[in-house]
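1. Mind looking at a prediction? Sequence and model below.
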Amino acid sequence: MISSASGSRALFDIGDAERAAFRALPRHVWDFIDGGSGSESTLRANRTALDQVCLTPRALTGVTHGDCAGELLGSPVSMPVAVAPMAYQRLVHPDGELALARAARSAGVVFIASMLSSRTIEAIAGVGAETWFQLYWLRDRDRTEELIKRAEASGCRALVLTVDVPRMGRRLRDMRNAFTLPNTVTAANLPESPAAGPGSTAHREQPGGSAVMVHTAEALDPALSWADLEWIRDRTGLPLVLKGIMDPADASRAVDAGVDAMVVSNHGGRQLDGALPSVTALSSVVREVSGRCPVLVDSGIRSGTDVLKALALGASGVLVGRPALWGLAAGGRDGASEVLHLLHTELEQAMTLAGCADLSSAGRLTTTVPAGVLAARTGTTP
């Protein structure tokens, strides 16, 4: 049950969690997690594109139960879902990443810990979830290598390099709110954060701007290139996932460079405003990769039916971001667990109704989309 001022309420869809989180959070925190960049056109387009993907169910299949279980990068999962990397989760609940990682462990899905987590990677991995570590390209190469080694030593099963943030997008809600981190929340994995505390850039108000944006600009190197990808590949034996691939040419080059998976992502509409919706880019990337590595997708996933749509369009799985954070904000670990349980229930129901016994048959469903909305992949109806 999601908690509210009037008591506990049943969660019937992800929208219930969204509304509960909105009630629970201060407005400036809500804007920080909910907002996109610029006019937020890509933020809206992500949902529009998903809503316009139609599935063609199969009949007379004899399917009585859709089996959602599968694997991601060789690890068994209850459904092809990972909790997306999201920064500073203690903003929305005191337990932050530890609560959400526990929810992921209970749900049997992957938890991707952000480099900008408000708990250390050691503490997060210690929860026992299947944990991947998300990495930004830092100006300090030694610190980058140190974080890679810490992730390995903590038992993380993969590195997720985010490649679409040479700098943060202009997130106007945060700028108008002059958003700063409270003194109790730090980027716990960055060496200066625990000691600097309220003295760090992210805690100092920037008139007319976002302190988090300034802090990120100081820490991240915008000049990330293919040569740097090779530098990372040479320093770890962990599977390497690239997050933020949208162009088929980049996808092909990434496979040639030896990446183990990629995530088609426009960063949930928080980076380039006007970018293609992630699900619109998915088919051409899947076609280009042609089975050489798993392709996941994020941005706008709000239901189990959305997960099924992504699978039908060729994805191996999805990353779920804001919905998990809404559950955390509304009810801590229990709230996040309820969101993930609901996604599983919805996916199983959608697979059954579509005549899909398992994930393999889900990937063979036919999709239909309005002309111009989504590039058709092999087997789809334009």
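-> Structure's in. What do you need?
2. only C-alpha atoms for contact and neighbour calcs from this point on.
-> Will do.
3. Run a quick neighbour tally on the closest residue to residue 177 other than its chain neighbours.
-> Once flanking residues are discounted, residue 177 sits nearest to residue 28: 6.4 Å by CA to CA, 6 or more residues apart in numbering. Number of residues near residue 28 (other CA atoms under 10 Å) recorded here: 16.
4. before we move on, what about residue 81?
-> Residue 81 has 31 nearby residues by other CA under 10 Å.
5. For the host helix or strand of residue 287, name the packing helices and strands.
-> Remark: residue 287 resides in helix 278-289, with elements defined by DSSP states H and E. Here helix 278-289 touches helix 41-51, helix 248-256, strand 261-264, strand 295-297, going by 3 or more CA pairs under 8 Å, 6 or more residues apart in numbering; DSSP states H and E.
6. possible to save those as TSV with distance to residue 226 and mean neighbour count?
-> Below are the helices and strands packed on helix 278-289 laid out as TSV (distance: least, CA to CA, whole Å; neighbours: other CA atoms under 10 Å):
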stretch	distance to residue 226	mean neighbour count
helix 41-51	26	20
helix 248-256	9	17
strand 261-264	15	27
strand 295-297	19	28
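7. give the contact list for residue 273.
-> 36-43, 169 (CA atoms under 8 Å, 6 or more residues apart in numbering).
8. Got another one to weigh against that:
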Amino acid sequence: MGTEKKPAGAAPSPPQPPIRDPPYADYLYDIYRARLMADQLPIATTDSYRLEEQARKVMTKEVAATENGQDAIPARPAAFGYIAGGAGAGTTVEANRRALDGWALVPRMMRTGRKAVDGTEMDAATASLRDLRVRLFGGPGRGPPVDLSSPVVMAPVGVQCAYHPDREVGVAAACAELGVPFSISTASSSSIEEIKASLDDTSVEDSAGSPSPAPWYQLYWPQDDTITASLLQRARAAGARVLLVTVDTFTISWRPTDLDAGYLPFLTTNEGNAIGYTDPVFRKKLAEGEKSGDDDDGKNEPLTPENNPLAAALGWTSEVFPRRARPWSDLAILRKLWGDDGAILIKGIQHPDDALLARQYGADGVVVSNHGGRQVDGAVGSLEMLPEVVAAVRNAEAREAREKESVGKEPFTILFDSGIRTGSDIIKALSLGAQAVLVGRPVMYGLGIAGREGAKHVLAGLLADLDQTMNLIGCSSISDLGPHMLRRGGAPFKASL
């Protein structure tokens, strides 16, 4: 993780967070200690191939009230189907796993740990810690870099109240405890301000007592630019500096699981609309656009989400799912609204030419993603396209450097999601050129099984798996990874995922 040269007069980069100590891998031993000392088993399975089925069993039955005061939770079969299902026949969900399982790690042995920057040996305890830190947007350009304690970001997932009453505020707190950025979805069932308050109330579990990482904000792009401006202002006020613009979900795909259940939460249960309903500009426009009908005094009152939920839901969903894509040139609008000191990532990129277009039109990076297979059936697995996207972008950067056209540009950031389930999955994506990954479904399964603590358990387990696997393959830092750590031809595809 080398240092970037800064232009004369540039502001110094903030210091990176310390290497995590105790390491994430200690969670593995915490589980064994809990069994030994308290006869306590994990709150949810640690097997990523069994997690979905466990969530199915829990969410399709009523959960009884507990002695500590938690109310009973009704069965949530449609909500489980909503998070677990994919587009069409689910072939893209399967393709994501085939792409990951088609690569195999090549471990190296008897590597004794990291060395100091000057090449000298560290003490054994310090050298044994894996350096999982990553720096995004790290070069001359817009704003300071974004430093992460690990290469893992919580993906934006909407409607979390459907999976468990702890909803987004609970998952955000779980992420904060582990030092993982939480991505606020436009389709959240908690407001931006509620999520920010939850993050502020939660401390990071590391030796340095670092503050919780700033949230990221994911945008389903409204048609009305004044509503977009209001959402982005609220996100910036909450501390967000990274904007995830989801470009592959401007309309809902053909999802048989949801269609068979007649379940579209934004309309059928009025869930996932909290950010719109708490937005002053949307509420103002809603009130100006229609009347709610006669009240007790025979007068029409302004329409609100409270007095006409269906009309409000239809108004909000028509804004954020307008059924047509935006042109690339509209990124200039977002740049103006988000600011030059913030980073913009285009989420939903599969083709290398689209990554180049994102770069051409002023984005700071892309997320190579097919929305977890939820949008297009029969599409290519996300990891299949990652090497092509990386090659196209890095070749363009090298060409511009030779031609001296890249002065003042920061390196283009490339993240990955779709199909991540294990620590080795993360390592494979990083080895193929991603700088960090987003994880979604597994954490939602943990939420559905056991609320905030279940989400935290799944995320802590994934980080421990990553940390321990890095140790076992002889890699002491993220910079040790690359294509040389992989070979084609991994384990057979497991259809259970």
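-> Alright, I've got the coordinates. Treat the numbers as computed from the prediction; the structure is a model and nothing was measured.
9. With distance to residue 2 of structure 1 as new columns, can the helices and strands packed on helix 278-289 of structure 1 be given to me in a markdown table?
-> Below are these laid out as a markdown table (distance: least, CA to CA, whole Å):
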| stretch | distance to residue 2 of structure 1 |
| --- | --- |
| helix 41-51 | 24 |
| helix 248-256 | 40 |
| strand 261-264 | 30 |
| strand 295-297 | 27 |
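10. Could you count how many residues lie near the closest residue to residue 236 of structure 2 other than its chain neighbours?
-> Sequence neighbours aside, residue 338 is the residue nearest to residue 236 of structure 2 in space, at 7.9 Å (criterion: CA to CA, 6+ apart). Neighbours of residue 338 of structure 2 under the rule other CA under 10 Å: 22.
11. Nearest to residue 362 of structure 1, out of the helices and strands packed on helix 278-289 of structure 1?
-> strand 295-297 (14.7 Å; CA to CA).
12. and residue 316 of structure 1, which of the helices and strands packed on helix 278-289 of structure 1 is closest to it?
-> Of these, nearest to residue 316 of structure 1 by CA to CA is strand 295-297, at 5.4 Å.
13. That closest one corresponds to what range in structure 2?
-> Mapping strand 295-297 of structure 1 onto structure 2 (TM-score structural alignment) gives residues 414-416.
14. is it fair to say the residue nearest to residue 177 of structure 1 lies in a helix?
-> Yes: applying DSSP: H, G, I helix; E, B strand; the rest coil, one finds residue 28 of structure 1 inside a helix.
15. And it? What does it align with in structure 2?
-> With TM-score structural alignment as the criterion, residue 28 of structure 1 pairs with residue 78.
16. List the residues that contact that match.
-> So residue 78 of structure 2 contacts 258, 261, 263 (CA under 8 Å, 6+ apart).
17. Neighbour-wise, which one of the residues you listed leads?
-> Counting by other CA under 10 Å, top hit in the contacts of residue 78 of structure 2: residue 258 with 20 neighbours.
18. In this model residue 80 seems to touch that residue, though I could be wrong.
-> No: Residue 258 of structure 2 is beyond contact range of residue 80, at 9.8 Å (criterion: CA atoms under 8 Å).
19. Surely residue 243 of structure 1 is within a strand?
-> Yes: assessed with three-state DSSP, residue 243 of structure 1 lies in a strand.
20. Does it touch residue 259 like I think?
-> No: proximity of residue 243 of structure 1 to residue 259 does not meet the contact threshold set by CA under 8 Å, at 10.8 Å.
21. Between those two, which is the more surrounded one?
-> residue 243 (24 against 20).
22. distance of the residue nearest to the spatial centre of structure 2 from residue 172 of structure 2?
-> Among the residues of structure 2, residue 155 comes closest to the average C-alpha position under CA atoms, centre = their mean, at 1.5 Å. With distances taken as CA to CA, to the nearest Å, residue 155 of structure 2 is found 11 Å from residue 172 of structure 2.
23. what ranges do the strands span in the stretch 1-150 of structure 1?
-> 2-4, 7-9, 54-56, 70-72, 75-77, 81-83, 110-113, 130-135 (DSSP state E, counting those that start in this stretch).
24. right, and the helix or strand after the longest helix seen in structure 2?
-> Among the segments of structure 2 that qualify as a helix by DSSP state H, the longest is helix 441-472. Following helix 441-472 of structure 2 in sequence order, the next helix or strand is strand 486-488 (DSSP H and E).
25. residues in structure 1 matched by that following strand, start to end?
-> So strand 486-488 of structure 2 sits over residues 367-369 in structure 1, by TM-score structural alignment.
26. One more: stretch 153-169 of structure 2?
-> Stretch 153-169 of structure 2 covers residues 82-98 of structure 1 once aligned (TM-score structural alignment).
27. Okay, now the matching stretch: how far is its last residue from its first?
-> 15 Å.
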